[in-house]
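> only the shape, not the letters, is given here:
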């Protein structure tokens, strides 16, 4: 296999691995990123980018030792951007874990059983449940005696001010 073919294959596996990672399939992403690393020169910018994603995937899987080891190796990468990113990730990976009180955590309930029960309640209907919107209350009528109909002479003041400005401009010209 020639080098451009290997690079194209590595790029395809890399993009597929990113999609899998973003969908939460971390183990599959690690596998594809490992394969992409084997196909590309690790010292290139693409190789560094793939390895940075591999560090993140290792962390998502829970393999912090492999993530830290690879991150340390990447801190000596020839590409400066990869070195910077690896140093930032290494600082995150080596940061001390904070003790968290239980009331700080939010427990998200499992709603899969709820979805099954509502589906059985519909008796085979695949239509989503629709609620009828409540009608809006009619607007309150406006009492004509509360409307301010008195002229506050703002228009006349603005007109006089604009005439004064225009006349002074003409006088200066």
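Received it, and whenever you're ready, just let me know what you need. It should be emphasised that the depicted structure is a prediction, and the values quoted were computed from it without experimental measurement.

> contacts, neighbours, all on C-alpha from now
Fine.

> straight-line length of stretch 98-116, end to end?
One end of stretch 98-116 sits 38 Å from the other (Cα to Cα, to the nearest Å).

> just stretch 105-114 next, same as before
Stretch 105-114: ends 23 Å apart by Cα to Cα.

> and for stretch 88-99?
One end of stretch 88-99 to the other measures 22 Å (Cα to Cα).

> adding another structure so you can compare the two:
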């Protein structure tokens, strides 16, 4: 493989990882597929690209492709790639657990937020005040100090004695 091809593979590989980490799974799959097509699949770099491609397939909802590629990776010449391929295959083939809707956290789609912020910057409209400043402040009720229990319950002395005894016994046992 010449240096131009290697540089292109690394560029596509890094672009795929960046797209994956930013949640753009379909673009990640595209970049990683390009890198995988250009790299020698039996090399260490080829194994790394394919491992990332498995995770991108799974994140993009292409589970069948991810499992098929994992099956291939279990026979990869590099030991680390084989191990990781087996681990990923084990995870992908594990049965799915039934979840209740109340167990899940819905992550809002923030793409519209990014677009609206870009539009706001272009039109130079001052940003809206945060909702914290618009809420009415809750009044704090004063505490009646006559109702507070200030009687000494000797807890500190008990804790101090237990600590000294514990340290003393540890010191004696260490000799």
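Structure received. Being a predicted model, the structure only gives us computed values, none of them experimental.

> could you quantify their similarity as a TM-score?
TM-score for the superposed chains, counting by TM-score structural alignment, normalised by the length of structure 1: 0.64, backed by 126 aligned residues with a Cα RMSD of 2.9 Å.

> how near is the closest residue to residue 125 of structure 1 other than its chain neighbours to residue 74 of structure 1?
Nearest in space to residue 125 of structure 1, with sequence neighbours left out and distances taken as Cα to Cα, 6 or more residues apart in numbering, is residue 119 at 7.8 Å. Distance, residue 119 of structure 1 to residue 74 of structure 1, using Cα to Cα: 50 Å.

> and the two? Which one has more around it.
Each of residue 119 of structure 1 and residue 74 has its neighbours counted (other Cα atoms under 10 Å); residue 74 has more, 24 against 15.

> quick check: that one vs residue 3 of structure 1, distance?
The value you get for residue 74 of structure 1 to residue 3 of structure 1, if Cα to Cα is used, is 23 Å.

> likewise for residue 116 of structure 1?
Going from residue 116 of structure 1 to residue 3 of structure 1 by Cα to Cα gives 51 Å.

> and residue 168 of structure 1, by the same measure?
Distance, residue 168 of structure 1 to residue 3 of structure 1, by Cα to Cα: 78 Å.

> and what of residue 44 of structure 1?
Residue 44 of structure 1 is 13 Å from residue 3 of structure 1, by Cα to Cα.

> those two: which is more packed in?
Between residue 44 of structure 1 and residue 3, counting by other Cα under 10 Å, residue 44 is the more crowded of the two (14 against 11).

> neighbours of the residue lying closest to the more buried one once chain neighbours are set aside, how many?
Counting by Cα to Cα, 6+ apart, residue 79 is the residue found nearest to residue 44 of structure 1 once chain neighbours are left out, at 6.9 Å. Neighbourhood size, residue 79 of structure 1 [other Cα under 10 Å]: 17.
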